[in-house]
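> here you go, sequence then predicted model.
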Amino acid sequence: MAPKRSPSGSSTKSPHKKKHHAHKVEAEVSGVVDTAVGEKEKKKQNFIVRTIWTVVMILGFFGLLAAGHIYIMMLVTVIQIMTFKEVIALANEPAREKKLPFGKTINWYFLATTIYFLYGESVIHYFQEVVLVDSYLLPFATHHRFISYMLYIIGFMIFVSSLEKGHYKFQFAQFAFTHVTLLLVVVQAQFIMNNIFSGLFWFFLPASLVIINDICAYLCGITFGRTPLIKISPKKTVEGFVGAWISTIVFGMILSHFLSKWQYMICPVTDFSANAFSGLTCDPNPVFITHTYSVPSVLVPVVGRATLDFAPINFHVMIMASFASLIAPFGGFFASGLKRTFKIKDFGDTIPGHGGITDRMDCQFLMGFFSYMYYDSFIATHHMRVGNVLETAIQSLTVTEQIQLVSSLHKYLFNQGHISNETYNCLEGAMH
């Protein structure tokens, strides 16, 4: 039966159909509104959670910083292990599906071996005068590298023994992925540990520069960002990148000015019991001391004076801030590319509202490694330490020669008036 038509010739709908259509439209509009409200509420809750955990992390970090060097080292160790766990989990999932033997075990074994080698190297280097005089630790200190190598060989043999026909390509890819992760995460994090040994300033300032740059890049980007910077991270802009560079230099110099006044921050580790309230003192590195420099004659009219007084640390901070702004972000771009490769949003959910540890540390590893290399090359004062002399005496002299060296030191100290005649006779008598 043909539908009824109006006098104009158009078809008409029954009142029932019109009512049904109106309800359908109303339901669709209501669904869209509910979805929008739900998304808004979800973003609000995520912002609240993110803010709370940001405050918790900041307070916790400063609490550990005040507690002492050993607690910061423990923090770096935990971050090191958690980051390795998150990254290596990307490759572990397919391994579980294939039910290959020792896959996860091998990864953790290589992690333990690498940490043993790296931590041992640092402890032996910075605390030679402790480990070289202990009868139990001496064999481990003198043969540390050989022991580490043999531990690695054991892991290598376990891996080769676990190879299964039909899975060779996958297993070797896993082996390579594990070693790249160890290199980019564990090895680089160890240099952050060495920065702590050199003084908390060299740990705190580089880490702060990365955070400052990240914040400034976001603010500059949303304010006047227009030109895309890199395809792997579409939200990054050239304007935000350059603006953050300038801002990081300014804030970095202000921060370093205050940190350099606090000896707890600039003194190297000599006593693990020291904390922010123990009155730690040392002879500051020359870079923290103000010097007078002559202004080139060509620039005198511009500067308005023939000399300038400033501490060299200001120049070094400019270099470090430039690295934190122009190069360290590529660690974040690398992590973004890795996440896109494995089609994930975050490396984990360890930190509520912030994703995984890796999502927060992707730039820090690169910055920490650079900071160590820069400090060791241009800032560190390389001089003979007690540990160096002790190592040479133990490894290069016979027992008779070692006793002769000690006796000569006693005599020298007595002749210089540093020890009394009674003390000298007591020491010599004890030796014989």
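Good, I have the coordinates. Being a predicted model, the structure only gives us computed values, none of them experimental.

> okay, CA-based contacts and neighbour counts for the rest of this
Noted.

> what about the helices in the stretch 301-432 of the chain?
313-326, 329-342, 357-361, 364-374, 386-396, 399-415, 421-431 (DSSP state H, counting those that start in this stretch).

> make TSV from those helices and add distance to Y293 and mean neighbour count to it.
Below are the helices of the stretch 301-432 of the chain laid out as TSV (distance: least, C-alpha to C-alpha, whole Å; neighbours: other C-alpha atoms under 10 Å):
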stretch	distance to Y293	mean neighbour count
helix 313-326	13	21
helix 329-342	34	16
helix 357-361	38	21
helix 364-374	23	23
helix 386-396	34	14
helix 399-415	40	14
helix 421-431	48	12
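
> let me have those in CSV, adding distance to P15 as columns.
Output for the helices of the stretch 301-432 of the chain, formatted as CSV (distance: least, C-alpha to C-alpha, whole Å):
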stretch, distance to P15
helix 313-326, 67
helix 329-342, 53
helix 357-361, 58
helix 364-374, 67
helix 386-396, 97
helix 399-415, 110
helix 421-431, 115
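
> do you know how far M253 is from W108?
Going from M253 to W108 by C-alpha to C-alpha, to the nearest Å gives 41 Å.

> again with I52
Using C-alpha to C-alpha, we find I52 at a distance of 33 Å from W108.

> strands along the protein, start to end?
Shown for the chain, the strands assigned by DSSP state E span residues 228-230, 233-237, 291-294, 307-310.

> near I79, how many other residues are there?
A total of 18 residues lie near I79 under the criterion other C-alpha atoms under 10 Å.

> neighbours of S377, how many?
11.

> so what's Y293 up against?
307-310 (C-alpha atoms under 8 Å, 6 or more residues apart in numbering).

> between I52 and W108, which one's more packed in?
The neighbour count for I52 versus W108, taken as other C-alpha under 10 Å, is higher for W108 (17 against 13).

> and here is the other one:
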Amino acid sequence: MDIRNRNKPSNTTTSNGSTANTTEKSLSPQQEKRYFDSSKDDESSSEDEVGKNLKTNAGADNSSAADPPFAKWKKLIVRSIIGAFMIAFFALILNTDHFVVSLFVIAIQLLVFKEMISVRYLEAKEKKIPRFRTLNWFFLLSSFFYFYAKPILVKLTHYYPDLFQHFVRYHLWHSFSLYVIGFVSFTFTLRKGSYRYQFSQLTWTLMTLLLVVVQSNFLISNIYTGLIWFILPVSIIVCNDIFAYFNGFFFGKKFIHKPFMKISPNKTWEGFIGATFCTLIFAYYFAGFLIQYDWITCPKGDGNFLEPLHCVTDPVFLMKEFVIPPEISSVLSKYLGLHITSFSFIPIQLHALVLALFGSLIAPFGGFFASGIKRAYKIKDFDNIFPGHGGVTDRTDCQFIMGLFIYVYYSTFIKTYEVDPSQIIQAIMMLPIDERIKIIDKVKSTLMN
């Protein structure tokens, strides 16, 4: 929606036939964006205001009722073609290396951060605040240094120990120092008359870092645990989104006319329910397909770049036989005529059903959360990078919470708690040379005995 339309002067005919200007003076191009100040009431988030400024009567395909019949089919075709290209590009990334996939996730974080920060950007206001936008990006890069720098520094220490040993040893201190620099710098940027605006913007930045960078850190952890813990959940979200769109497109509001979510009126019950069943079927069989490849199931460990992976197969990927208790098997035989005493299954496929349920019932609320932001600030999409899809945030709003769920679920119900040799090596590399020599001598003497 063009915000300028709300500020253009309009003429109203009075009772004596004269005309009167009923609106304020139109804003200059630099003042067109709304001043998002927390001191003002959020009247725009009310249902009445939203109805005035957004097309709430759009169909499940995000098209307006006033569009010609071929318009929604054109949108469907464009969305499908762009979606196919995005899936192909994603598959290409996955065929490279875990490190490249991690860089891909970091690039997504950068783009999402940019889009989220731009939602509240007011150029005319922030021009008066020196280095304020630069400070936002400084906080982002500081977060990156804290979460991602240490593994890279440890790797570089193997090749240049004298240069990077210091940064590995004092990584936490350097991270804290960056935070202090940002904190002090922000205080210096405070300007009279802009205090409330600056603090509300800082809060927005910190919230974005929490929702994007912190959660994405778990996504990268999942990648190195095994690509399957990244590919499967991401694919589940993509599958659910696709089937929700197509089910809503063809069957939306034909059986259940009540809107699914007021905050996202284009979502339908038919799309939500249909996508859930389709996602469960997809997750079960796709998990069975992925476990055929060591490259996908094996953790990365200390393998070199593009090095083929081989590992002892985790029990979660192996066929198991479940023996049915005699009490249950006798009941099945007596009353149902089913003579079953046991059955075989692969644990990952059952876990995949749990992931699919979360991806269908809970993860979509990441999208509803994003819809709330767009409604609050009267924007249709976060960006227009992908025709028919919007921006990067529009495509990844459900992925971050899904990645966090995978990390928690895997650590709680799947992971076998064993000592990770790579972590021991990393800890040893952080020690001074003389202490590392003592550890080596101790290990040698232990092995000799």
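Noted; the coordinates are in hand. All values derive from a computational prediction rather than experimental measurement.

> just give the TM-score of the two.
Comparison of the two superposed chains (TM-score structural alignment, normalised by the length of structure 1) gives a TM-score of 0.78, and 374 aligned residues with a C-alpha RMSD of 2.8 Å.

> quick one, what contacts the aligned partner of L65 of structure 1 in structure 2?
Counting by TM-score structural alignment, L65 of structure 1 corresponds to L94 in structure 2. Going by C-alpha under 8 Å, 6+ apart, L94 of structure 2 touches V101.

> how does it look with 10 Å?
If you count contacts by C-alpha atoms under 10 Å, 6 or more residues apart in numbering, L94 of structure 2 has them with 88, 100-102, 104, 227, 230-231, 296.

> also T51 of structure 1?
Neighbouring residues of T51 of structure 1 by C-alpha under 10 Å, 6+ apart: 45, 57, 352-354.

> from the chain's centroid, how far away is the longest helix along structure 1?
Assignment by DSSP state H gives helix 15-67 as the longest helix of structure 1. Taking the mean of its C-alpha atoms, helix 15-67 of structure 1 sits 33 Å from the chain's own mean (C-alpha atoms, centre = their mean, to the nearest Å).

> separation between L211 of structure 2 and G182 of structure 2?
L211 of structure 2 is 19 Å from G182 of structure 2, by C-alpha to C-alpha.

> and if you look at L103 of structure 2?
Taken as C-alpha to C-alpha, the span from L103 of structure 2 to G182 of structure 2 is 25 Å.

> compare neighbour counts for the two and give me the winner.
Counted by other C-alpha under 10 Å, L103 of structure 2 and G182 do not tie: G182 has more neighbours, with 17 against 14.

> trace the more buried one over to structure 1, please.
G182 of structure 2 maps onto G155 in structure 1, by TM-score structural alignment.

> for the equivalent of F201 of structure 1 over in structure 2, which residues are in contact?
Correspondence of F201 of structure 1 to structure 2, assessed by TM-score structural alignment: I228. The contact partners of I228 of structure 2, by C-alpha under 10 Å, 6+ apart, come to 222, 234, 287, 290-291, 293-299.

> equivalent analysis for L137 of structure 1, please.
Going by C-alpha under 10 Å, 6+ apart, L137 of structure 1 touches 124, 130-131.

> can you find the partner of it in structure 2?
L137 of structure 1 maps onto F164 in structure 2, by TM-score structural alignment.

> now do that match against Q109 of structure 2, distance only.
Here F164 of structure 2 is placed at a distance of 26 Å from Q109 of structure 2 (C-alpha to C-alpha).

> next one: F70 of structure 2
36 Å.

> of the contacts of Y293 of structure 1, which is the most crowded?
Neighbour-wise, these (other C-alpha under 10 Å) top out at F310, 15 neighbours.

> show me the contacts for it.
Applying C-alpha under 10 Å, 6+ apart, we find F310 of structure 1 in contact with 287-293.

> T396 is in contact with F382 of structure 2, correct?
No - using C-alpha atoms under 10 Å as the test, F382 of structure 2 is too far from T396 to be in contact (11.3 Å).

> shared neighbours, the two?
Residues touching both F382 of structure 2 and T396 (C-alpha under 10 Å, 6+ apart): 112, 370.

> report the spatially nearest residue to the residue mapped onto T281 of structure 1 from structure 2, omitting neighbours in sequence.
Counting by TM-score structural alignment, T281 of structure 1 lines up with H310 in structure 2. In this structure, H310 of structure 2 finds its nearest non-sequential neighbour in D294, 5.9 Å apart by C-alpha to C-alpha, 6 or more residues apart in numbering.

> show the contacting residues for that neighbour.
By C-alpha under 10 Å, 6+ apart, the neighbours of D294 of structure 2 are 226-228, 308-313.

> what distance do you get for it to F317 of structure 2?
Distance of D294 of structure 2 to F317 of structure 2, given as C-alpha to C-alpha: 11 Å.

> what's the match for P312 of structure 1 in structure 2?
Matched by TM-score structural alignment, P312 of structure 1 corresponds to P347 in structure 2.

> neighbours around that match, how many?
With other C-alpha under 10 Å as criterion, P347 of structure 2 counts 17.

> enumerate every residue touching it.
Residues counted as contacts of P347 of structure 2 (C-alpha under 10 Å, 6+ apart) are 287-288, 315-320, 414.

> again, only using 7 Å
The neighbours of P347 of structure 2, taking C-alpha atoms under 7 Å, 6 or more residues apart in numbering as the test, are 316-317.

> ok, T292 of structure 1 next?
307-310.

> can you find the partner of F104 of structure 2 in structure 1?
For F104 of structure 2, the aligned residue in structure 1 is L75 (criterion: TM-score structural alignment).

> go on, R120 of structure 2?
Using TM-score structural alignment, R120 of structure 2 pairs with A91 in structure 1.

> what's the nearest residue to its match if we skip its chain neighbours?
Leaving aside its chain neighbours, A91 of structure 1 sits nearest to Q174 (6.7 Å; criterion: C-alpha to C-alpha, 6+ apart).

> aligned partner of the one you found in structure 2?
Counting by TM-score structural alignment, Q174 of structure 1 lines up with Q201 in structure 2.

> over to V386 of structure 1?
Counting by TM-score structural alignment, V386 of structure 1 corresponds to P421 in structure 2.

> what's the burial count for S221 of structure 2?
Per other C-alpha under 10 Å, the neighbour tally for S221 of structure 2 reads 17.

> please read the previous query as pertaining to Y159 of structure 2.
When counting by other C-alpha under 10 Å, one arrives at 10 neighbours for Y159 of structure 2.

> how about K343 of structure 1?
9.

> okay then, goodbye and thanks.
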